[in-house]
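I would like to see how this sequence folds:
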Amino acid sequence: MRLLFLGDIVGRSGRAAVTALLPGLIDRYSLDFVVINGENAAGGFGMTEEIVTDLIDAGADAITTGNHAFDQREALVFAERQPRFLRPANFPAGTPGRGANLYSARNGANVLVCNVMGRVFMDALDDPFAAVDREVSACPLGEQADAIVVDFHAEATSEKQAVAHHLDGRVTLVVGTHTHVPTADHRILAGGTAYQSDAGMCGDYDSVLGMEKDEPVRRFLTKIPSGRFTPAAGAATLCGVAVEIDESTGLALAVAPLSIGGVLEQRLPPFWG
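This is a model prediction of the structure:
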């Protein structure tokens, strides 16, 4: 089974890269399941329902978010009626939407996707370890779920690694999002769980985390905001993580980073052939 996870989409440039490239990747490499973090897709802050629909039409099977999940106020409404849209599972009780859901892959497998947010250097939320334990225990690998993907949206690498080791052997993939920079630590942990600290972003890397450079640089130099952050509009790099999954166990056989287009080094998973 082949799974692709794409990192945070930032602005129109990132959306255009995903909608242009993803359908071809699915067809050419026979991808069974695709997860995308889309929380910065609408002008860099949140998502609209139209964008959610466009990503689903392009091939996304699940769309995760993070601290910007509800920056677009309409998300408070459509989160309830869009089962492919996830917000962090450790948001407070009563938050609209869902933090995890079970989906059918193209090969007929059942894939649990769980979205959780960290607490180190982030907003104070419920315990992410308890939240992800609750979701995984309710739909265990090898029983209700044939594969489990955890998007851990967090700032601190230590917290991401701790969650991955805590879940090792119980889930297929733990992948970090939020920092918008792809890390070089992709690997399979001792128990068979694939891991990468951050998938990077789908956006213009000639930027500051996907935003036009002038305003962030000015704020660092002067400490005075002089305008809004605006997503950079140059050619985007499609960044993510690919996993080859053992269908008998739901654990990872191989994991590799992906980057296509833009200014980063171009990389395709070697096991895609």
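
CA atoms for contacts and neighbours, from now on please.
Will do.

Can you report how many residues neighbour A164?
25 (other C-alpha atoms under 10 Å).

cool, and V241?
When counting by other C-alpha under 10 Å, one arrives at 27 neighbours for V241.

pretty sure it contacts G200?
No. At 9.0 Å, V241 does not count as touching G200 under the criterion of C-alpha atoms under 8 Å.

helix or strand right after the top helix by length along the chain?
Across the chain, the longest stretch assigned as helix under DSSP state H is helix 11-29. Note on helix 11-29: by DSSP states H and E, the next helix or strand toward the C-terminus is strand 33-37.

helix or strand right after that following strand?
As assigned by DSSP H and E, the chain's next helix or strand after strand 33-37 is helix 49-58.

buried set for that next one?
Within helix 49-58, the residues that count as buried by 16 or more other C-alpha atoms under 10 Å are E49, V52, L55, I56, A58.

so which of the residues you listed comes closest to T64?
Distance to T64, by C-alpha to C-alpha, is smallest for V52 among these, at 10.3 Å.

Sequence B follows; please return its structure for comparison with A:
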Amino acid sequence: MRLLFLGDVVGKAGRVAVTEKLPGLVAALKLDCVVINGENAAHGFGITEAIYQELLDAGADCVTLGNHSWDQREALVFIDRAPRLVRPVNYPSGTPGRGAALIETRKGARVLVVNAMGRVFMDAMDDPFAAVERELDAAPLGRVADAAVIDIHAEATSEKQVFGHLFDGRASLVIGTHTHVPTSDHRVLPGGTAYMTDVGMCGDYDSVIGMDKAEPLRRMREKTPGGKFEPAGGPATLSGLVVDIADGGLATRCQPLRLGGRLDQVMPE
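Have a look, this model is predicted:
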């Protein structure tokens, strides 16, 4: 199986890059499954039902979220009728939606997707480690799930690395989102789990983590309230990781993908 994970889609620029480039990538890279983090897709903050459907129509099999899950209030309602939309699993009991989904890909494979949110420098949440453990126990890799993806949406690199090592051998991929800057530590861990501390974003990198530069620069310097953050609208880079997965669900190889926009281009073989 070959899987692509695309980082946080930021605003219209990121959405346009996905809708224009993803269908061709599915064919060219012979992708069996695509997972996208969409928590910043609606003008940089949250997701709408129309955008969720737009990402599925472009080729996504599943869309994950994060700390901006509810910035668009409609998400509180439509998430219950969106089986391929996954919010962090460690929200408190009773939160709408689901924190994990066992999806069937276009070729019939079963892929478990789990979304978790970190607790270091983030809002107080339930224990993400125990929550992910429960989901992996419920759909064991190689028996119930043909592949398993964990999106750890977190600020601290150390917390993301703990996730990778803790679940090495029990997931096909542990991948970090949220900080919007791609790291260069992609690798397959000793137990067979592909890992990357942060996959980056699908957005305009001539920005401050996807936002137009003017307001972040002013706010950081002056430390006073001001205007709203607005997504940067220049050419976007698709940032992702392609993972080759063997029978049994463990990774054999992972390769970064960066396409379009301002970053150096990297295409997997």
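
picking up where we left off before, what is the longest helix of the first structure packed up against?
helix 49-58, strand 201-202, strand 238-245 (3 or more C-alpha pairs under 8 Å, 6 or more residues apart in numbering; DSSP states H and E).

Quick one: the residues in the second structure that the shortest one pairs up with.
Yep, that's strand 201-202 of the first structure we're talking about. Mapping strand 201-202 of the first structure onto the second structure (TM-score structural alignment) gives residues 201-202.

in the stretch 51-200 of the first structure, which spans are strands?
Assigned by DSSP state E, counting those that start in this stretch, the stretch 51-200 of the first structure shows strands spanning 62-64, 100-104, 110-117, 147-153, 173-177, 187-188, 194-196.

which residues are in contact with the longest one?
So the one you mean is strand 110-117 of the first structure. Contact with strand 110-117 of the first structure is made by 62, 64-67, 86-90, 99-105, 125, 128, 131-132, 135, 139, 144-154, as judged by C-alpha atoms under 8 Å, 6 or more residues apart in numbering.

What's the average distance for the longest helix of the first structure when superposed on the second structure?
Following the fit onto the second structure, the mean deviation recorded for helix 11-29 of the first structure is 0.6 Å by mean C-alpha distance after the TM-score superposition for the first structure.

What residues sit buried inside that helix?
Residues G11, R12, S13, G14, R15, A16, A17, V18, T19, L22, I26 are the ones in helix 11-29 of the first structure that count as buried (16+ other C-alpha under 10 Å).

ok, so what distance separates the fifth one from E74 of the first structure?
Distance of R15 of the first structure to E74 of the first structure, computed by C-alpha to C-alpha, to the nearest Å: 19 Å.

same thing with S30 of the first structure?
Counting by C-alpha to C-alpha, the separation of S30 of the first structure from E74 of the first structure is 34 Å.

pretty sure V149 of the second structure contacts L173?
Yes. Between V149 of the second structure and L173 there is a contact at 4.8 Å, judged by C-alpha under 8 Å.

neighbour-wise, which of these two wins?
For V149 of the second structure and L173, the more surrounded residue by other C-alpha under 10 Å is L173, and the numbers stand at 33 against 23.

contacting residues for the more buried one?
A148, V149, I150, T193, A194, Y195, V243, A251.

Distance to H186 of the second structure for these - can I get that in a markdown table?
As requested, the contacts of L173 of the second structure are arranged in a markdown table below (distance: C-alpha to C-alpha, whole Å):
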| residue | distance to H186 of the second structure |
| --- | --- |
| A148 | 17 |
| V149 | 15 |
| I150 | 15 |
| T193 | 11 |
| A194 | 7 |
| Y195 | 6 |
| V243 | 10 |
| A251 | 12 |
